[in-house]
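have a look at this prediction, sequence included:
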Amino acid sequence: MAAERDPITCHVLDTTTGRPGASINVVLIPLSPSPSASQTSLLTATTNSDGRVTNWSNKSGDAGRVIRSLISECARKEGDASTTVCPVGSSLWKIEFDTGSYYGEGKCFFPKVELTFLVKGGEHFHVPLLLGPYSLTTYRGS
């Protein structure tokens, strides 16, 4: 039986070859303030042969549970300090792709791609990255 996918996933496609971006190291970090975020904030993965990350790893072992908990815990509550960046019920996350290692030293303009995005509890968030050595495109996938 296949493992259930985590609430935040990603996919890398190499636009120069038309193939998946396999074996790219990826880090997922909650940016919203949270008491336990510092202990569990480092979620890591490597894209598979299809260029996808469907499950993350962390020190506690159950990264999917940790992500769901952080999404809920990090979400801005009614009465919290006002911000237009992170509306009530949302949390702010960052995903980092180690593209320099993928293309090789000095062979790309973006050696690290960092994307910051909003997450709402109870939804799945898929972050595709269309990548070339000198360009990138991203969007909210399904």
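Arrived safely. Numbering: from 1, shown residues only.

going forward, measure contacts between C-alpha atoms and count neighbours the same way
Will do.

for the longest helix along the chain, buried residues please.
Longest among the helix segments of the chain by residue count, using DSSP state H, is helix 63-74. Applying a neighbour-count criterion of 16 or more other CA atoms under 10 Å, one finds 63-64, 66-68, 70-74 buried in helix 63-74.

does anything pack onto that helix? Which helices or strands?
When contacts are defined as 3 or more CA pairs under 8 Å, 6 or more residues apart in numbering; DSSP states H and E, helix 63-74 packs onto strand 90-97.

for the spatially most central residue of the chain, which non-adjacent residue is spatially closest?
Geometric centre of the chain, nearest residue: Ile95, 3.6 Å, by CA atoms, centre = their mean. In this structure, Ile95 finds its nearest non-sequential neighbour in Leu28, 4.6 Å apart by CA to CA, 6 or more residues apart in numbering.

what about versus this one:
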Amino acid sequence: MAGFLTTHVLDTARGCPAEGLEIALYRLDAGERVLLRALVTNDDGRTDEQILPDGEFAVGQYELVFRAGDYLRATGQAGDEPLFLDEVPIRFGMSEASHYHVPLLLSPFGYSTYRGS
């Protein structure tokens, strides 16, 4: 099986997928972050393509940065500045060529993640 990476962002405060949320994927290489791509979630809270497709997959350390603040402002959930959550970074390792799914459950004052399927 080839490895690849996907995500799904759900707005738990509104009870719906988080549409229009910007996501950046970085590879951590010798202590430096290298931007691999930036995508935006669709109306289902997913990206239209794999965040890291099988042809570009490599084991290693990665970071997804979810631009939660921009999304919360756009949906009227931001509250006062500075926001409690602005950018949500999630660092994780991929140690084998398989499907990695890193979802984000988001609200204005909290989030959670896990390795999904």
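Arrived safely. Since the model is a prediction, treat every value here as computed from it, not as a measurement.

ok, back up a step: so what's the aligned partner of the residue nearest to Ile95 of structure 1 in structure 2 up against?
Under the alignment (TM-score structural alignment), Leu28 of structure 1 pairs with Leu25 in structure 2. Residues counted as contacts of Leu25 of structure 2 (CA atoms under 8 Å, 6 or more residues apart in numbering) are 35-38, 51, 62-65.

switch to 7 Å and redo it
Taking CA atoms under 7 Å, 6 or more residues apart in numbering, we find Leu25 of structure 2 in contact with 35-38, 63-65.

how about Thr47 of structure 1?
By CA under 7 Å, 6+ apart, Thr47 of structure 1 lies in contact with 22-25, 53.

just to revisit the earlier point, would the residue nearest to Ile95 of structure 1 count as being in a strand?
Yes - counting by DSSP: H, G, I helix; E, B strand; the rest coil, Leu28 of structure 1 is found in a strand.

how far away is it from Thr54 of structure 1?
Distance of Leu28 of structure 1 to Thr54 of structure 1, given as CA to CA, to the nearest Å: 12 Å.

could you check the angle strand 90-97 makes with the longest helix of structure 1?
Angle, helix 63-74 of structure 1 to strand 90-97, by axes from the mean of the first three to the mean of the last three CA atoms, to 10 degrees: 140 degrees.

which residue packs closest to the counterpart of Leu13 of structure 1 in structure 2, ignoring adjacent ones?
Counting by TM-score structural alignment, Leu13 of structure 1 lines up with Leu10 in structure 2. Closest residue in space to Leu10 of structure 2, ignoring its immediate chain neighbours: Pro17 at 4.4 Å, by CA to CA, 6+ apart.

show me what contacts that neighbour?
Each residue near Pro17 of structure 2 by CA under 7 Å, 6+ apart is listed here: 9-11, 43-45.

among these, which are in strands?
Mapping those onto strands (DSSP state E) picks out 9-11.

and of the residues you listed, the nearest to Ser95 of structure 2?
Distances from Ser95 of structure 2 to these, taken as CA to CA, are shortest for Val9 (23.2 Å).

is it true that that closest one touches Glu19?
No - in this structure, Val9 of structure 2 is not within contact of Glu19 by CA atoms under 7 Å, at 8.1 Å.

joint contacts of those two?
Residues touching both Val9 of structure 2 and Glu19 (CA under 7 Å, 6+ apart) are Gly45.
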